[in-house]
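1. Generate coordinates for the sequence data below:
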Amino acid sequence: MTALFGLLVLGGLLATVAPRMLARVRWAAREPVLALLAWQCLVVAVLLCCALALVLATSAALPPVRDFVFTDAPHGVEAAYGLADAEGWGRLTAALLAAGGLWTAYSLSREVRAARALRDRRSAELAHRAPELPAGLTTGKAAGRERLVVLENVRPEAWSLPGPSSRLVVTTGALQQLTARELAAVLSHERGHVRARHHWLAQSAQALASGFPGVGVFSAFRDQVGALVELAADDRAARRHGRITTALALVEINSGRGVFGGACAPQHLAETPQRVDRLLTGEPRLPVHHRLRLTVAALAAPAAAVLLAAAPGLASLV
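-> Sure, this is the predicted structure:
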């Protein structure tokens, strides 16, 4: 049972202590993609700890499951885990972890259904306000990929609508207010969201946070994903069109929303001034060797869960 309790302890530490440490790192704004990887590895490690602990607990509670798990294991591996005499603890732990797993699956499916319904509704609105061109007029490499949709609206806005046939939506107000380079930067930002599948990441983070509101790692993951995907998309636009152009585009498209100097800026736009300052400052990326070390450290979290689960069996073979 050492591996089972070890997995539960490791999962608890990763879910409570690690998010606080990761949320305070100073390099996240310089390397948002790497920070996203670190948060994903942390969440995957927590889920791995729970899943592997569920396998061990179920094996302790149900001898047929234990026989199946250790069917082809070498002699002595099954005994090394000490599951035969822990049926009581195994039943309780397995019941709790199974309930958590089922609730996680339900939360994810609920979030996916809600996101799909919202996407379908917005697609229908777009089709009504900006009908599709007749067949044969949308040919070429761009057909079947993202399409540019222009809406009649004096307010400068741009957003992406992901899906099997993604949309990049821009208003006539944005076309009039932005220069050609600024418009290209805005579209590159939105295209970055679509191509990096940021909506999948946001949906998963929201599902975990809403399904387990008391688990700090999931709520922190949701909050950090919302900020980091914007920084990553800003960097994509800045690499192609320049930091100054991207910063000016952010200012122009948000100038009438109370973001700069306003006291009632919308919550999802509150970080816009910091994003503009970051682009104008233009801090360099971390050195390659530093990024490599951070990547290895991020991958170490899920690897530790797997090694901890396999440790008794590996020790019995030595």
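2. can we go C-alpha only for contacts and neighbour counts from here?
-> OK.
3. what residues does stretch 239-257 touch?
-> Where contact means Cα atoms under 8 Å, 6 or more residues apart in numbering, the residues beyond stretch 239-257 that reach it are 156-157, 174, 177-178, 181-186, 188, 234, 237-238, 265-266, 272, 275-277, 279-280, 282.
4. this one as well, want them side by side:
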Amino acid sequence: MMLPLALMALCALAAATAPRLLARADWPDREPVLALWVWQCVVVGLLLCCGLTMALTAAAASSVVRGNVFAPAPHGVVEAYALSAYGPWAAPVAVVLACGAAWTAVMLTREVRAARARRRRRRAELLTRSPLLPGERPARYRLVVLEGDRPDAWWLPGSTPHLVVTTAALRRLDGRGLDAVLEHELDHARARHDWLLHCSSALAGGFPQVPVFAAFRDQVHRLVELAADDAASRRCGRRTTALALVELNEDRGVFGPCPAGFARVPERVDRLLSPAPRIPAARRWRLTALATLVPAVPLLVTLVPALQALR
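-> Sure thing, here's the model as predicted:
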């Protein structure tokens, strides 16, 4: 039973320390793409710890599961894991973790279905407000210009993605500002931020008692916007991108008492106008490698008995 206990100890250690270390670090706002990678590695590592523990305890509790898990392994490898010594706790632990895995799948499925339903409704609204012209066929991407009194732009993912801009935004933004807004939205599409948002929301909604998942969701929502801001600023300049953010959001009152959902806009503008220097490339590579070790460690720990048996 030592190996499952070691895996769950690793899971608890990563869940407790990773959010604190990232909150204290001075680099995530300067390197949002790297910070997103680190968060993903942490969460994948946690899920791997739980999944490997479930597989080992289920193999100890059931000969059928054991035959499937260790089917390609030599007999000596199975003995190295000493599954018969796990005791009566193996079955309950496996059942609890299997229920957690099933609940995770349910929450992710519900999140994706809800997102698809929202997208279908919004696409239907767009077709009503901006129907296809006679003879026009839906292209791979569709640029939609809507009549509207409020400047706005957004990306609507789906089988036929839509890039939507209101006429008020076209009137208010100059050419460079509009390019910055469009580049921001296109970066969301290229990086598939929508899937990252769905996964983080599903975990946080499915396990509200687990603080690391709530922190993951909150940070993902913040970091994807910073990453898209950086992509726009690389093409159009930081000042242009900041002015475009101001032009799009000043009518919403976000630079006074911020309404819900827009509280981070002033911080994003300040970050663009007073940029902190990027961290050195060598440090970026070190952080990337360290983050990759987070999901690799549970795998290596699990393989230790097998590697010792095969020596």
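5. Quick one: buried ones out of the contacts of stretch 239-257 of structure 1?
-> Taking 16 or more other Cα atoms under 10 Å as the criterion, what is buried in the contacts of stretch 239-257 of structure 1 is 156-157, 174, 177-178, 182-186, 188, 234, 237-238, 272, 275-276, 279.
6. I'd like to know how many residues surround the equivalent of His188 of structure 2 over in structure 1.
-> The alignment partner of His188 of structure 2 in structure 1, by TM-score structural alignment, is His193. His193 of structure 1 has 22 neighbours, counted by other Cα atoms under 10 Å.
7. can you check the one 10 residues further on too?
-> Taking other Cα under 10 Å as the neighbour definition, Gln203 of structure 1 ends up with a count of 19.
8. That one pairs with which position in structure 2?
-> Alignment note (TM-score structural alignment): Gln203 of structure 1 maps to His198 of structure 2.
9. tell me the contacts of that match?
-> His198 of structure 2 is in contact with 108, 111-112, counting by Cα under 8 Å, 6+ apart.
10. Ala14 of structure 2 too?
-> Counting by Cα under 8 Å, 6+ apart, Ala14 of structure 2 makes contact with 42, 46.
11. post-alignment, the lengthiest helix in structure 2 versus structure 1, mean distance?
-> As assigned by DSSP state H, the longest helix anywhere in structure 2 is helix 90-129. Aligned to structure 1 and superposed, helix 90-129 of structure 2 gives a mean residue distance of 0.5 Å (mean Cα distance after the TM-score superposition for structure 1).
12. ok, now stretch 219-229 of structure 2?
-> Relative to structure 1, stretch 219-229 of structure 2 is 0.3 Å off (mean Cα distance after the TM-score superposition for structure 1).
13. Remind me which helix or strand the alignment partner in structure 1 of His221 of structure 2 belongs to.
-> Matched by TM-score structural alignment, His221 of structure 2 corresponds to Gly226 in structure 1. Element membership for Gly226 of structure 1 (DSSP states H and E) is helix 216-241.
14. again, but for Val149 of structure 1
-> strand 147-151.
15. Which residues does that strand contact?
-> Defining contact as Cα under 8 Å, 6+ apart, one finds that strand 147-151 of structure 1 is touched by 129-130, 165-172.
16. are any of the residues you listed buried, and which?
-> 166-172.
17. In strands, which of those fall?
-> 167-171 (DSSP state E).
18. Arrange the buried ones among the contacts of strand 147-151 of structure 1 in CSV, one row each, with distance to Val33 of structure 1 as further columns.
-> Listed next are these as CSV, based on distance: Cα to Cα, whole Å:
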residue, distance to Val33 of structure 1
Ser166, 22
Arg167, 23
Leu168, 22
Val169, 24
Val170, 26
Thr171, 29
Thr172, 32
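19. which one of those residues is nearest Ala297 of structure 1?
-> Ser166 (34.7 Å; Cα to Cα).
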